[in-house]
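Let me see the structure of the following:
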Amino acid sequence: MVISAVDKMTDKRKFCSSSLNKRSNSCPNFIIKMWIYPEGAPRAIKLKADVSLVEDLDDLAGVLTQEINVLRNLDPQQFVFLDNENRRLASGTDITLIRTTDKVPLIVRYQLSDRRISVDFRYSRKSGSCKIPHSSGSFSLLKEEVMKQFNDLQEYDIYFLHEMSSTNIRDTFNFNYLIINDAQLKSNEYQLRLKVMIEGKKSFSEWELNEVLAKVLGNKYLAVNQMPVLDLQRLPVATLSNKNLKDFSKELQRVFRTYRKETNTNEQVCREYIFLFLRFAVHYAILNINNAIYITNEWVLKGTRGNGPVDYIIFADAMIVLICEAKADNMEKGLAQLLVQLHSAVENFATTGPNPKMYGIVTTGTSWRFVCWTGSLEDPTIYLSQQFSCNFQGDLRTETNILSFIARILRDQCEPVHD
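Below is the predicted model of the structure:
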């Protein structure tokens, strides 16, 4: 027969009462005060417990269902006890060993329903999902799952945005409110889609151009047309062989035909064209400039102004030499993102000296614009090229010029390393 914690306590009370009739000091008054925090409640609650009747947390679970309103009529076997660092405590933990205060209470996690919560979440262009029980700890469990799946977020304090309702979710109360009021219920399962946010920081994709001009560049330029022109022809010469150019043109036309001459239907198609330019330029640079050059994509860049994965980064050894931001159509939005990415790159990777320099490209695959950041983070000078347009037809002169410009940037960035 299974004896409940309440039954066990009743037996102890009978024993204690009987003993007291025989000898008044047989059952001393072991009353202790404990601070209990039902997870998600407004505050901790002070509970008086007689440890002559309660030996461990398993016993305490039964007491809580009688003494704390929010826990009444709940199954005590579903309770999970946590310390102030969110570590799980064993149900057999001796209650006399637990020290609590109103600021460091014993946390009780409890079941809210027998349903599960299915969450799809995304951070920048990365996505994940998980299924968690519907309990007072669902919000904490969700944060733990996100941290497991996105390792680069572990050093940050995260919260969530429910975009359908434009609601920021920062705590258990608001998460549970969202579940009840906005989550879809299908087959006994709540379903949610959330965006992962970093407290105190924007992702690169959240910046708008007017914000960048004001907050990142300090209103040095009131509009992009006030930026000095980046003259790509003045960069060190990078002479691609006729074979390089011929192979590049053939590959470009092959991609063009593959997509039925579509150039800007979506971002994935744009990336096909963009990566082709970068790949040929990097291959040229490896053979002719620096064999430590390489390209990577979706590399996570972190800075004081923004963070998140970058579409393409070209490195020489461990140094960033070029950043490329790909957009399906919005060049202005792409330029805003790129400028914040350049700020983060200079912040983390620029060589020491009075005038660090970093290059970037914003492109849709058909439209290209080059940026050069020089100077300090506090007082940079931003050079911006004209916009080049490609149609991937005819003599491909503009396309080969763009390839040459990328190679020139790589030479300009990498050659000083060997001087």
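
Please make it C-alpha for all contacts and neighbour counts, starting now.
Fine.

Tell me where the stretch 51-200 of the chain has helices.
Under the criterion DSSP state H, counting those that start in this stretch, helices of the stretch 51-200 of the chain are mapped to 57-67, 138-149, 172-182.

Report the strand of this structure that spans the greatest number of residues.
The longest strand of the chain (DSSP state E) is strand 111-123.

Buried ones in that one, by neighbour count?
111, 115-119, 121-123 (16 or more other Cα atoms under 10 Å).

Equivalent analysis for stretch 200-220, please.
Neighbour count says stretch 200-220 has 201-205, 207, 209-210, 212-213, 216-217 buried, by 16+ other Cα under 10 Å.

can you check stretch 169-177 too?
Neighbour count says stretch 169-177 has 169-170, 172, 175-176 buried, by 16+ other Cα under 10 Å.

Kindly report the same for stretch 314-324.
314-316, 319-324.

Please tell me how far stretch 318-332 is from the chain's geometric centre.
19 Å (Cα atoms, centre = their mean, to the nearest Å).

For that stretch, measure first residue to last.
End-to-end distance for stretch 318-332, by Cα to Cα, to the nearest Å: 29 Å.

Among the buried residues of stretch 314-324, name the ones in strands.
314-316, 319-324.

from those residues, which single one is nearest His162?
Cys324 (29.6 Å; Cα to Cα).

Look up the closest residue to the closest one, ignoring the ones flanking it.
Nearest residue to Cys324 in three dimensions, chain neighbours excluded: Ile361, at 4.6 Å (Cα to Cα, 6 or more residues apart in numbering).

Proceed likewise with the subsequent sequence, for comparison:
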Amino acid sequence: MTNADSQPPNSIITMWILLEGKKRAVQVDLDQINYENRSLNLDRLTLVLKEEFNELLNIERSDIEFFSLNGHNTLTPLRSGTLLTEIVTTDIAPLVVRTDSNDHGGRFLDLKIQIKGKKAYGDWTLKEVSKEIYNDAFDSIESMQIFEIHEIFKLDPPLNDDGLKRFEDNLREKMNIFHNEVTTNEATAREFISVFLSLAVNHVRACNDPSTRLKVEVELDGSRGYGVLDYGVYIQKIPVLVTEAKPYESEKAIAQTLVQIHSAAESLLGKRKRSEQTMFGIVTTGRSWRFIRWNGSLECPKAEITQEYPCIFENDMKEAKRVVSYIVCVLQAQAKSLNKEKPCAKRLCTDDKLG
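Prediction:
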């Protein structure tokens, strides 16, 4: 299907554009109303791209070349008169923009390296992740560096008694509805996971950063992986915590989350122009929780993992309260790191004790 077949009523064309040498493609919306007879072609596209990308601002239009990219990492030159409605683009098969026609060999090699290492999050194995992204730092879950959340973070402000009471009630209700079965399948596990994430996001949104938002089944695209996050917590529109829900823990789930965190780090570092950052992920069955910490740079990332935190949904639910407090700690730390915390909002929250 071409862009013409899916043309919306307002004549907006969305294309995936990759500036050769960049880490990944980006989406660009093009208003075709300003072009007569629906004849927006690649030559006219140069005018739009020069406004969209600072890198092209001082480049002559005649020095800009276009290529299509197929699934075999092969570039095919496109004529400047090619209509945009004849071009199909995706995040993994973007329209490639080249500005230096004198160095085809070197630039083409760079492009192949970028695309070659990218695949769906679920297709990665732990050993592949370690070798291709984390510099062979581990070869199993057991060989990963361990970290303890309670030694790093402190609740600020803590969860209040009313919130914890609702948390307990919601978990007891879920246990009653599902006859104490938490890990029957992924859909059931998500019913319990959502209770944890909802409380944590609501608390941080009220007390630390009002932009905090929970998203479910959200697309996240990076230079090494692409696909859908089970859960993503966003602060200032940046994914600061990714969560993978599984009915049972596996190396595959850990590997998937490690690549997702790397994509989230690319999103943050790209927008904030920082060289280093700390990011987090969670792998959980609902009953068992593990936290992953990513830090360092995109070129030399480091990954650490916590011990397994089991939750028993009975009596005082001490374990579940501890886990939800850790989620809050992580989000509060991310909110502070983004320098968006509003101290005045803390007056809405009251002290509480997790026991």
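
The residue nearest to Cys324 of the first structure -> the second structure?
When the second structure is aligned by TM-score structural alignment, Ile361 of the first structure is paired with Ile282.

Would you quantify the distance from that match to Val324 of the second structure?
12 Å.

ditto for Asn315 of the second structure
Taking Cα to Cα, one finds Asn315 of the second structure at 16 Å from Val324 of the second structure.

Looking only at neighbour counts, state which of those two leads.
Using other Cα atoms under 10 Å, the more surrounded residue of Asn315 of the second structure and Val324 is Val324, with 21 against 8.

That one and Val195 touch, don't they?
No: look at Val324 of the second structure against Val195 with Cα atoms under 8 Å: they stay out of range, at 9.2 Å.

nearest to Glu415 of the first structure, of the helices of the stretch 51-200 of the first structure?
Of those, nearest to Glu415 of the first structure by Cα to Cα is helix 138-149, at 39.1 Å.

Show me what the helix or strand hosting Arg13 of the first structure is packed against.
Taking DSSP states H and E as the criterion, Arg13 of the first structure maps to helix 5-22. Packing partners of helix 5-22 of the first structure (3 or more Cα pairs under 8 Å, 6 or more residues apart in numbering; DSSP states H and E): helix 57-67.

What range does the helix it packs on cover in the second structure?
Going by TM-score structural alignment: helix 57-67 of the first structure matches no residues.

angle of that helix against helix 5-22?
90 degrees (axes from the mean of the first three to the mean of the last three Cα atoms, to 10 degrees).

So which elements touch helix 57-67 of the first structure?
Short answer (3+ Cα pairs under 8 Å, 6+ apart): helix 57-67 of the first structure packs on helix 5-22.

what about Cys210 of the first structure, distance to Asn290 of the first structure?
Heads up, residue 210 of the first structure is Asn, not Cys. In terms of Cα to Cα, Asn210 of the first structure sits 37 Å off from Asn290 of the first structure.

Could you do Ala336 of the first structure as well?
30 Å.

Also Pro133 of the first structure?
For Pro133 of the first structure, the distance to Asn290 of the first structure - Cα to Cα - is 53 Å.

now the helix ranked longest in the first structure: which residue numbers in the second structure?
For the first structure, the helix with the greatest residue count under DSSP state H is helix 267-288. Using TM-score structural alignment, the residues of the second structure aligned to helix 267-288 of the first structure are 186-207.

Distance from the chain centre to the matching stretch, please.
The mean C-alpha position of stretch 186-207 of the second structure is separated from the chain mean by 18 Å, Cα atoms, centre = their mean.

check the fit of that stretch onto the first structure and give the mean distance.
With the two structures superposed, stretch 186-207 of the second structure lies on average 0.6 Å from its match in the first structure, counting by mean Cα distance after the TM-score superposition for the first structure.

check contacts around the residue nearest to Met34 of the first structure when sequence neighbours are not counted.
In space, not counting the residues next to it along the chain, Met34 of the first structure is nearest to Leu47; the distance is 5.1 Å by Cα to Cα, 6+ apart. By Cα atoms under 8 Å, 6 or more residues apart in numbering, the contact set of Leu47 of the first structure is 33-36, 67.
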